[in-house]
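1. just a sequence and a predicted model for now, questions to come.
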Amino acid sequence: MQVWTVSEPGVAADAAQAALLGMIPHLGSSGFRSQALAAINLGLPSGSWSVYRIRRDAPPVCYLSGSHARPDTTPACLHAYRTWLYRHDRTFEALADARQPLQALHLTAADVPDARHRHAIYERHGLRERLSVASSFPDDSILSVNLYRHADQPGFAERELELFSRLAPGLLAMVARQIELCEPVASVPAGLPPERLRELLLQLAPSLPQRELDVCVRLLAGMSHDGIACDLGISATTVKTYRNRAYARFGIHHNNELFALVLQRSGRGG
């Protein structure tokens, strides 16, 4: 395993510039996750990627994931990771302990210390290596952008690690901006836990199916469509289908209307 501090870039490599320029037109769009990965592949071939925030003693929040030119196994990986494996993941400890704002990490499947983590994610889904750029926050959380090489791909070469160092600051900034643009503009009060949200939604629509309920609870918690897809192990398109069906039952069309309905039902509306 290698861990190093990412310095401020000077003159970026052509491939890094091309990747970042390829992402810019798609910022704020639903196609960002696939188009950004395609742009990264212009100079740094990667079979798949994921973006998530890690917190101590809490399930990670996934913002987006996807694969390039291969079947997408990232929802299954992230669902297993968020359900229980995150409790055993020690691969970010070096980043969490280091007092640096921006760091990169390279590890192979053999570097993953926990056998359950290594088998359920890397061996089961044919992942060979991971490159991560991560930034620490005052609340001890870490935002991580992760690129994966698969078993049918060669390992990352030294020149590619150097390219990643040049790409990493812009990549993380671009992803952070995408998260800001795509997060819901409204949120429910912190005093309403998921269990209470479920109760309120079922009061509004007693026949609401489980999957539609799952999606609505996560929307109310502030998760993006891509994040919900990662969490539930389904596609973002399927998330939107469940959302639309639920909104039809409620007689609404927009996220803000859902927030307003739940706040009114809870007695906290304006």
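-> Perfect, thanks for sending it. In this text the structure is predicted, and so the values were computed from the model without any measurement. Numbers count the residues shown, from 1 in each chain.
2. only C-alpha atoms from now on, for both contacts and neighbour counts.
-> Noted.
3. helix/strand/coil for Tyr63?
-> For Tyr63, the reduced secondary structure class is strand; criterion used: DSSP: H, G, I helix; E, B strand; the rest coil.
4. pretty sure it sits against Asp226.
-> Yes - with the criterion set as C-alpha atoms under 8 Å, Tyr63 and Asp226 qualify as a contacting pair; they are 5.8 Å apart.
5. quick one, which of these two is more surrounded?
-> Just comparing Tyr63 and Asp226: by other C-alpha atoms under 10 Å the higher neighbour count belongs to Tyr63, 27 against 23.
6. which residue packs closest to the more buried one, ignoring adjacent ones?
-> Gly227 (4.3 Å; C-alpha to C-alpha, 6 or more residues apart in numbering).
7. what about versus this one:
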Amino acid sequence: MSDIAPSPLPRDRSAALAALVPEPGFGAALLTYIRDAADIVNFGAFYVSDLKRPEPVLSIWSGEMSDYWFRRNARTIASHDSLRQDFSDRIRRAPEGGLVIDRWHPPADDPRATIYARDQVIERVSVASRIGRGGLVSFYLRGVQAGWLSDEEVTRLRAVLPLAHELIGLRHRIVGNQPRLAAGRSFAALRADNVGAFAGLTMREAEICDLAARGLSVEGTALDLGISANTVRTLRRRAYRRLQVATTTQLTALLYSDRQ
């Protein structure tokens, strides 16, 4: 017989975050947690599978910047040989089983300087760790309006970012890269198979839903499909009504649920 009587066990904040790791709302919840330490406008992470041939892939992102610009910035950064090597160098500085943290602002001749200026970012804090032959680099961006990080804010970030980084790494191992969908799990495929409410979508609505689930913003979808942003919004509203969802988070969750 157990000598511990059954009783409610409250979840602390770390446990609540860990429970959200595989869920669509993880990014927003983690950003809220980080913002208790310092005013951070956006965060994200790049995964590098092999340090000898660094091809950084944007694994997760969240914040005030649109999905379209996050993805565009990631493509720009990953297109530079020197910047790909920078990811490897940061990961290599991390000790086995440990993390390395750095604080940085791009010099004027750095390819990222134009991105920081356009997006009103003043500085970046990043954390790197090794994973097998590769590693993970998570980054946390400070907006110009908030000014430079104070010593107190840096101290608080050093206390919370190790947990944030490890949870991001755990999510990557469970979920993979945010923009990718499980094989065969797409709105277009479910529509073609005449599955439940998905069968009521038009081909264009299914296409719009797939791009939304991959993280593309309204503006990014419009550019991708060569149509206006207003048309994208109209098609999204129609599709959401047919599928009885109200947000992109609910839409993405529906794709992986058994509700169909």
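-> Looks like it arrived, so ask away. What you see is a predicted model, and the numbers here were worked out from it, not measured in a lab.
8. which residues touch the residue nearest to Tyr63 of structure 1?
-> Gly227 of structure 1 makes contact with Val61, Cys62, Tyr63, Leu64, according to C-alpha atoms under 8 Å, 6 or more residues apart in numbering.
9. that one belongs to a helix?
-> Yes - per three-state DSSP, Gly227 of structure 1 lies within a helix segment.
10. ok, it to Gln264 of structure 1 distance?
-> Summarising the geometry, the distance separating Gly227 of structure 1 from Gln264 of structure 1, computed by C-alpha to C-alpha, to the nearest Å, is 26 Å.
11. same check on Ser135 of structure 1?
-> On the measure of C-alpha to C-alpha, Ser135 of structure 1 and Gln264 of structure 1 end up 38 Å apart.
12. who has more neighbours, the two?
-> Neighbours were counted for Ser135 of structure 1 and for Gln264 using other C-alpha under 10 Å; Ser135 has more, 19 against 13.
13. mind telling me what that one corresponds to in structure 2?
-> Ser135 of structure 1 is assigned Ser129 in structure 2 as its aligned equivalent, the criterion being TM-score structural alignment.
14. how much does the helix or strand hosting its match stray from structure 1?
-> Counting by DSSP states H and E, the element that carries Ser129 of structure 2 is strand 121-131. Once the two structures are superposed, the average separation between strand 121-131 of structure 2 and the matching residues of structure 1 is 1.1 Å (mean C-alpha distance after the TM-score superposition for structure 1).
15. what's that strand in contact with?
-> The list of residues contacting strand 121-131 of structure 2 from outside it, by C-alpha under 8 Å, 6+ apart, reads 49, 90-92, 94-106, 116, 135-144, 147-148, 161-162, 165.
16. go again with 7 Å.
-> For strand 121-131 of structure 2, the surrounding residues in contact (C-alpha atoms under 7 Å, 6 or more residues apart in numbering) are 90-91, 94, 96, 98-105, 116, 135-144, 148, 165.
17. the biggest helix by length in structure 2 vs structure 1, mean deviation?
-> In structure 2, assigned by DSSP state H, the helix with the most residues is helix 151-175. Between helix 151-175 of structure 2 and its aligned partner residues in structure 1, the average distance after superposition works out to 3.2 Å, using mean C-alpha distance after the TM-score superposition for structure 1.
18. next helix or strand past that helix?
-> Proceeding N to C from helix 151-175 of structure 2, the next assigned helix or strand is helix 187-192, under DSSP H and E.
19. buried sites along that next one?
-> Phe187, Ala188, Ala189, Leu190, Arg191 (16 or more other C-alpha atoms under 10 Å).
20. let's have those in CSV, adding distance to Phe43 of structure 2.
-> Output for the buried residues of helix 187-192 of structure 2, formatted as CSV (distance: C-alpha to C-alpha, whole Å):
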residue, distance to Phe43 of structure 2
Phe187, 28
Ala188, 31
Ala189, 32
Leu190, 33
Arg191, 34
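21. which one of those is nearest to Tyr240 of structure 2?
-> Closest approach between the buried residues of helix 187-192 of structure 2 and Tyr240 of structure 2, by C-alpha to C-alpha: Phe187, at 12.0 Å.
22. now stretch 109-121 of structure 1, how far from the centre of its chain.
-> Once both centres are worked out by C-alpha atoms, centre = their mean, to the nearest Å, stretch 109-121 of structure 1 turns out to sit 20 Å from its chain's centre.
23. thanks a lot, see you next time.
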